[in-house]
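Visitor: Have a look at this prediction, sequence included:
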Amino acid sequence: MTEQDTPIADMNFEEALRALESVVRRLESGDVPLDESIDLYERGEALRKACQARLDAAQARIEKIVQGVDGKPAGTEPFDAGSPA
């Protein structure tokens, strides 16, 4: 199975980002037929959304850090990515 065939849901952030960079390089090369370019664009958009969702989840987790009275991090609160913020 190649990077192009790997389901996005099975990729970690770094793999998805590498796959997105590969899509962008191929599209920028200008050597891809139109139909394949459209498929690549769709895959790239799905990869971008997956990366953005993972970044948003990481940001939300970071924001869950609980600060103590002295302003220093005192712990964390669990973050449930499935519930609306």
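Guide: Perfect, thanks for sending it. Being a predicted model, the structure only gives us computed values, none of them experimental.
Visitor: all contacts plus neighbour counts: C-alpha atoms, from now on.
Guide: Will do.
Visitor: For the chain, just list every one of the helices.
Guide: According to DSSP state H, the chain carries its helices in the segments 13-29, 34-63.
Visitor: got those helices as TSV, with mean neighbour count and distance to Pro73 columns?
Guide: Output for the helices of the chain, formatted as TSV (neighbours: other C-alpha atoms under 10 Å; distance: least, C-alpha to C-alpha, whole Å):
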stretch	mean neighbour count	distance to Pro73
helix 13-29	16	26
helix 34-63	15	11
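Visitor: ok, Gly75 touching Gln67?
Guide: Yes: between Gly75 and Gln67 a contact is recorded at 7.2 Å, counting by C-alpha atoms under 8 Å.
Visitor: shared neighbours of these two, anything?
Guide: Jointly contacting Gly75 and Gln67 under the rule C-alpha atoms under 8 Å, 6 or more residues apart in numbering is no residue at all.
Visitor: let's bring in a second model and compare:
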Amino acid sequence: MAKGADKPTADVEPDVEPDVEPTVEGDVEGANADVAELTYEQARDELIDVVAQLEGGQLGLEESMRLWQRGEALAAHCSTWLDGAEAALTRDDDAQQG
């Protein structure tokens, strides 16, 4: 996407599903495996909630670590969706120019 170009709206999802399942070191027994089933918007919204809880500073160490791991998995999933959207846009641009 060109610099300064408008970003796609949040409700636009790439036409390809991410093919990389987010994994987090220390993700005991696949506790975050469900992240792969989330849409971009669901993962982003949950990530915002996780960050707010962590920034609140009211959680114990164990819960903070669990949430941090969840946040890492959510961030990786969002990144995969965005990479897929960028690749799809690049393919579309190339097809239109070629």
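Guide: Perfect, I can see it now. Since we're looking at a predicted model, the values are computed, not measured.
Visitor: TM-score for the pair, please.
Guide: Once superposed, the chains reach a TM-score of 0.71 (TM-score structural alignment, normalised by the length of the first structure), with 65 aligned residues with a C-alpha RMSD of 1.8 Å.
Visitor: and Glu63 of the second structure, what pairs with it in the first structure?
Guide: Aligned counterpart of Glu63 of the second structure in the first structure: Glu36 (TM-score structural alignment).
Visitor: Can you tell me the closest non-neighbouring residue to the residue nearest in space to the middle of the first structure?
Guide: When C-alpha atoms, centre = their mean is applied to the first structure, the residue found nearest the centroid is Cys51 (1.0 Å). For Cys51 of the first structure, ignoring the flanking residues on the chain, the nearest one in space by C-alpha to C-alpha, 6 or more residues apart in numbering is Phe13 at 6.0 Å.
Visitor: Could you find the counterpart of the one you found in the second structure?
Guide: So, by TM-score structural alignment, Phe13 of the first structure is matched to Tyr40.
Visitor: just checking, its match touches Cys78?
Guide: Yes: taking C-alpha under 8 Å as the definition, Tyr40 of the second structure is a contact partner of Cys78 at 5.6 Å.
Visitor: Distance check, Leu40 of the first structure against Gly68 of the first structure.
Guide: Distance from Leu40 of the first structure to Gly68 of the first structure, counting by C-alpha to C-alpha, to the nearest Å: 48 Å.
Visitor: And Leu20 of the first structure, by the same measure?
Guide: Counting by C-alpha to C-alpha, the gap from Leu20 of the first structure to Gly68 of the first structure is 40 Å.
Visitor: ok, now Glu14 of the first structure?
Guide: 33 Å.
Visitor: Equivalent analysis for Glu15 of the first structure, please.
Guide: Distance from Glu15 of the first structure to Gly68 of the first structure, by C-alpha to C-alpha: 36 Å.
Visitor: what residue of the second structure matches up with Ile62 of the first structure?
Guide: Checking TM-score structural alignment: Ile62 of the first structure goes with Leu89.
Visitor: Tell me who's in contact with Gly57 of the second structure.
Guide: So Gly57 of the second structure contacts nothing (C-alpha under 8 Å, 6+ apart).
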